[in-house]
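[1] Below is the sequence, then the predicted model.
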Amino acid sequence: MTSRLFAICFNAARPSDLARFWSGVLGWESADGPGDDVAILPPDPAGFRIRFLPGQEPKSGQNQAHFDLTSTSPKDQRLTVARALELGGTHIDVGQLPEEGHVVLADPEGNEFCVIEAGNTFLAGTGFIGALACDGTQDVGYFWSEALRWPLVWDQDQETAIQSPDGGTKITWGGPPVAPKTGTNRLYLELALPADADGEAETERLISLGAKRTDSGEGGGGRLRMLDPDGNEFAVRGLR
């Protein structure tokens, strides 16, 4: 059986503080995990959670992935920006043009995110987290479509996007040029196996699609660390 998207994970210097920020911005409830692991839970129990795990590697350059948050109106966009700033976010410049309607911010640990203007048709109906926008190739979009069995909802000019058959947040890849990867990604996907799944068979399926095991191998707690075809880390939990 296919793995499902269980969580989007942040490597964080201060997991509890970062969870508090994102819980406040999104309005999601927090839940303590083992050790310093903290998660915030979506309103829909079937949706992915966001996990914050200890990670001391310093941030270098822009992240390979960031959230695009949606707005229902100009006032709603202003309120989201104001709430993020009040909670410790900051305005940043990543080369956006003055005429562009989205607002670019960073959370307290410097992770970029955008608050998109109202009326964005591509993100219509996705929910508050409209997209996890990633720097990546067309091939990696194809890989994740097969890995999660989420259909492609965009495939043009080497830009790709996938979305669960049930709707919700899209995952997008911008195509070339892809920025060089430096160090371990601060954001990454975590998949979970169904209770009755054959973990070895699922691992081999992912490898057949283009994934690789990392040198570090097992991540503890039945959690296998892998790399997608672009070399981005991801994890598969539930292995026995």
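    Nice, I can see it. Quick caveat, the model's predicted, so the values are computed rather than measured.
[2] Every contact and neighbour count from this point should use C-alpha atoms.
    Fine.
[3] can you count the residues close to the residue nearest to D32 when sequence neighbours are not counted?
    Residue nearest to D32 in three dimensions, not counting chain neighbours: V38, with 4.7 Å by C-alpha to C-alpha, 6 or more residues apart in numbering. V38: 22 surrounding residues under other C-alpha atoms under 10 Å.
[4] where along this structure do the helices fall?
    15-26, 74-86, 138-148, 199-209 (DSSP state H).
[5] okay, now the one to match up with it:
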Amino acid sequence: MTTAREGEPFDEHTGLPASELRAIRQRTTWYDLAHECLDQRWDRTPGNTRRTLADAFATITPALVHPGATYPRPRVLRRALYSWAFNKNARDREPIDEWRKALDAMCRPVLLYGPFHRLSSPTQTADDARAIVESGELWGLTPKWGGNATAQAHRGPIPTNAKPGSLEFYTTVKPKPQGSTPPGYASWEADVEAGVRSFTKDGDDWASIPIIITEAR
């Protein structure tokens, strides 16, 4: 696919022009994005929630670093992430040497997929959209046609006439191939797509993916 006027190719997975995708690969890391997300919430978040966020980021960050960075001492890496990287107050001082070495493995570029969007609807109210923005995650239940819990969204940027409660986002988790979903839709199924978190809440099975909000209404 190419840009109509300039003849520039698009990446079919992300929908981004090739030049923009190259720039993102060169400058963006999941580690940086997670820092930004946490810092935006830190000052207005109570202590217990801070610990929950730090634990969540420390858990998913090693799995989302592209192209799959590993560290031979995972406990040291987790402690470095939880106690220093995702603790805004602790970052006032330098990390100890073994933590620094572990964190170096996290500073690698990450591929973003998107844009995608969710539209306001009876099943996604303005309150639901605010919860998504606050959590930095997109959740989904088991679809009516069966299978595992699945997070779903529309492909492409948010429409200009989208109502309050709609939002646009990117994610580090690759969606199902376009041929396996309805036209214009994207989905991320638990236990199928790598990077999808699955959990149970109030007796329901859920799927969750980390997202970076680019517009919320």
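    Nice, thanks for sending it over. From a predicted model like this one, the values you see are computed outputs, not experimental measurements.
[6] TM value for the aligned chains?
    For this chain pair, the superposition-based TM-score is 0.27 by TM-score structural alignment, normalised by the length of the second structure; 113 aligned residues with a C-alpha RMSD of 6.3 Å.
[7] circling back to that earlier point, I'd like the helices of the first structure laid out as TSV, including distance to G217 of the first structure and mean neighbour count.
    Listed next are the helices of the first structure as TSV, based on distance: least, C-alpha to C-alpha, whole Å; neighbours: other C-alpha atoms under 10 Å:
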stretch	distance to G217 of the first structure	mean neighbour count
helix 15-26	23	20
helix 74-86	36	16
helix 138-148	19	20
helix 199-209	12	16
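[8] would you list these in a markdown table and tack on distance to A65 of the first structure?
    Listed next are the helices of the first structure as a markdown table, based on distance: least, C-alpha to C-alpha, whole Å:
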| stretch | distance to A65 of the first structure |
| --- | --- |
| helix 15-26 | 16 |
| helix 74-86 | 19 |
| helix 138-148 | 13 |
| helix 199-209 | 21 |
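[9] so which of these comes closest to E190 of the first structure?
    helix 138-148 (11.2 Å; C-alpha to C-alpha).
[10] can you pull out the strands in the second structure?
    Secondary structure of the second structure (DSSP state E): strands at 113-118, 137-140, 150-155, 167-171, 185-189, 197-201, 204-216.
[11] can you redo those strands as a markdown table with distance to C37 of the second structure and mean neighbour count?
    As requested, those are exported to a markdown table (distance: least, C-alpha to C-alpha, whole Å; neighbours: other C-alpha under 10 Å):
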| stretch | distance to C37 of the second structure | mean neighbour count |
| --- | --- | --- |
| strand 113-118 | 17 | 23 |
| strand 137-140 | 11 | 20 |
| strand 150-155 | 20 | 22 |
| strand 167-171 | 13 | 24 |
| strand 185-189 | 21 | 23 |
| strand 197-201 | 18 | 14 |
| strand 204-216 | 8 | 20 |
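[12] hang on, the earlier thing: and of the helices of the first structure, who's closest to L53 of the first structure?
    helix 15-26 (5.8 Å).
[13] Same list, the strands of the second structure, but as TSV with distance to D104 of the second structure please.
    Output for the strands of the second structure, formatted as TSV (distance: least, C-alpha to C-alpha, whole Å):
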stretch	distance to D104 of the second structure
strand 113-118	24
strand 137-140	25
strand 150-155	31
strand 167-171	22
strand 185-189	29
strand 197-201	25
strand 204-216	22
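[14] For L103 of the second structure, which of the ones you listed is the nearest?
    strand 204-216 (20.0 Å).
[15] so what secondary structure elements neighbour the closest one?
    If contacts are counted by 3 or more C-alpha pairs under 8 Å, 6 or more residues apart in numbering; DSSP states H and E, strand 204-216 of the second structure sits against helix 126-135, strand 137-140, strand 150-155, strand 167-171, strand 185-189, strand 197-201.
[16] at 7 Å instead, please
    Strand 204-216 of the second structure sits against strand 137-140, strand 150-155, strand 167-171, strand 197-201, with contacts defined as 3 or more C-alpha pairs under 7 Å, 6 or more residues apart in numbering; DSSP states H and E.
[17] Pull the contacting residues for V104 of the first structure.
    Applying C-alpha atoms under 7 Å, 6 or more residues apart in numbering to V104 of the first structure gives the contacts H91, I92, F113, C114, V115.
[18] Quickly note the distance from the third one to R20 of the first structure.
    Just to be clear, that refers to F113 of the first structure. 16 Å (C-alpha to C-alpha, to the nearest Å).
[19] try the last one
    Distance, V115 of the first structure to R20 of the first structure, using C-alpha to C-alpha: 19 Å.
[20] Name the nearest residue to V25 of the first structure, sequence neighbours excluded.
    A84 is the one closest to V25 of the first structure (C-alpha to C-alpha, 6+ apart), at 5.8 Å.
[21] hang on, I meant E168 of the second structure
    Of all residues not flanking E168 of the second structure in the chain, H117 sits nearest, at 4.2 Å (C-alpha to C-alpha, 6+ apart).
[22] about what we covered before: export the helices and strands packed on strand 204-216 of the second structure to JSON lines and tack on distance to R22 of the second structure?
    Below are these laid out as JSON lines (distance: least, C-alpha to C-alpha, whole Å):
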{"stretch": "strand 137-140", "distance to R22 of the second structure": "25"}
{"stretch": "strand 150-155", "distance to R22 of the second structure": "21"}
{"stretch": "strand 167-171", "distance to R22 of the second structure": "16"}
{"stretch": "strand 197-201", "distance to R22 of the second structure": "28"}
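[23] Of all the ones you listed, which one comes closest to A186 of the second structure?
    With distances scored as C-alpha to C-alpha, the stretch of those nearest to A186 of the second structure is strand 150-155 (5.3 Å).
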